[in-house]
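A.B. asks: structure for this input, please:
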Amino acid sequence: MLSVELDQIDKNILELVQNDASLSVADIADKVGLSSSPCWRRIKRMEEQGVIQRRVTVLDRNALGLNFEVVASVKLQLPNRENLELFEQAVDGWPEVVECMTVTGAVDYIIRVLTLDMHAYDDFLRDKLLSLGLVSDVQSRIIVRVSKRTTAVPLSLVEDSSSSNTK
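C.D. replies: Next up, the predicted model:
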């Protein structure tokens, strides 16, 4: 169930901006068959609804020397509300952690960490993650090769509001 109503033009706009946030409103409008003003209003509406959260530039981490990537499973000693909040606050301040997800199962969190090398990751583990005093176990998996990575949301799975009204 959609929390907002989107038609095919909205989805086309979203497809364009999620692949190239540098496009001008005029370029987007031209590609979706609208004039600039209605296109701008649609983009503004989707921003206000929270569908478009922000516009970013995707950097090449390898070109920047951040060649060491790890996915770590983290188990807290005592996963109560206070410790979960303390952990999340700490992670929020660590630039090495580029994703942190609360998960179900045998661990409490999955984090994705980018560093320069294995030594930098070891420093991160010792000086940040384990020094919190909240963590009972960390299982690290070094990423050898990424075969797919995207920031794009699969818009083809989103139902058109115009088609749902006819059902």
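A.B. asks: please make it C-alpha for all contacts and neighbour counts, starting now.
C.D. replies: Noted.
A.B. asks: could you look up the SS state of Val74?
C.D. replies: strand (DSSP: H, G, I helix; E, B strand; the rest coil).
A.B. asks: so how many other residues sit close to it?
C.D. replies: 23 (other C-alpha atoms under 10 Å).
A.B. asks: quick check, it in contact with Val138.
C.D. replies: Yes. Counting by C-alpha atoms under 8 Å, Val138 is a contact partner of Val74 at 4.7 Å.
A.B. asks: the structure of the following sequence is requested for comparison with the preceding one:
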Amino acid sequence: MTEITLSATDVKILNILQKDAGISNVALAEMVGMSPSPCLRRVKQLEAAGLIRKTVALLDRKKMGLGVLATVQVRLQRHTEVGTEDFARAMNDLPEVLSCWAMTGRQDFLLMALARDIESFGDFVTHKLLSMPNVRDVQSSLVLKEYKNETAIPVIS
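C.D. replies: Sure thing, here's the model as predicted:
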């Protein structure tokens, strides 16, 4: 992976967009000390370079009726490349799964999952995860309280 060298202006743009991707180009340009056209070109260059993957709206899960947030550790029965890739692909089709990471250590995968309530979460684990043919076992931990949940990554030049 090649590292991209960022200018101080690039860093400012990325930090601002991580806080508010809906900011107008005019407001963004003013905040970074540029005129709008060059600022827009710079944002497009950052997108083309893959630094900005996509722009999204972040929803409040509790207001959306999703009161349960959990980490789920999954162990597979077989560790073949096909079995691992099949499981990872299946996670993309489950709306309850926010994130899916292949891991080192005892667990093969770590998931972040959402559900309306404990019963719905139990159904997700029992009827979706544990019913998959290559899943050996599942251990979950429920989030009691969120102290920090950020999407912004540190941008340093």
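A.B. asks: before we move on, the earlier item: between Val74 and Val138 of structure 1, which contacts overlap?
C.D. replies: When C-alpha atoms under 8 Å, 6 or more residues apart in numbering defines a contact, no residue borders Val74 of structure 1 and Val138 alike.
A.B. asks: okay, Leu86 of structure 1 and Val103 of structure 1: tell me how far apart.
C.D. replies: 16 Å (C-alpha to C-alpha, to the nearest Å).
A.B. asks: nope, Val17 of structure 1 is what I meant
C.D. replies: Relative to Val103 of structure 1, and taking C-alpha to C-alpha, Val17 of structure 1 is found at 30 Å.
A.B. asks: and these two? Which one has more around it.
C.D. replies: Relative neighbour count places Val17 above the other of Val17 of structure 1 and Val103, with 19 against 12, counting by other C-alpha under 10 Å.
A.B. asks: is it correct that that one falls within a strand?
C.D. replies: No. Val17 of structure 1: not assigned to a strand; according to three-state DSSP it is helix.
A.B. asks: which of the three states applies to Glu5 of structure 1?
C.D. replies: coil.
A.B. asks: excluding chain neighbours, give the residue nearest to the spatially most distant residue from the centre of structure 2 in space.
C.D. replies: Here structure 2 reaches farthest from its C-alpha mean at Ser35, the gap being 32.3 Å by C-alpha atoms, centre = their mean. Distances taken as C-alpha to C-alpha, 6 or more residues apart in numbering put Ala29 closest to Ser35 of structure 2, at 5.6 Å, once the chain neighbours are dropped.
A.B. asks: from the contact counts, what lies against the helix or strand where the one you found lies?
C.D. replies: Using DSSP states H and E, Ala29 of structure 2 maps to helix 25-32. Judged by 3 or more C-alpha pairs under 8 Å, 6 or more residues apart in numbering; DSSP states H and E, helix 25-32 of structure 2 is in contact with helix 8-19, helix 36-48.
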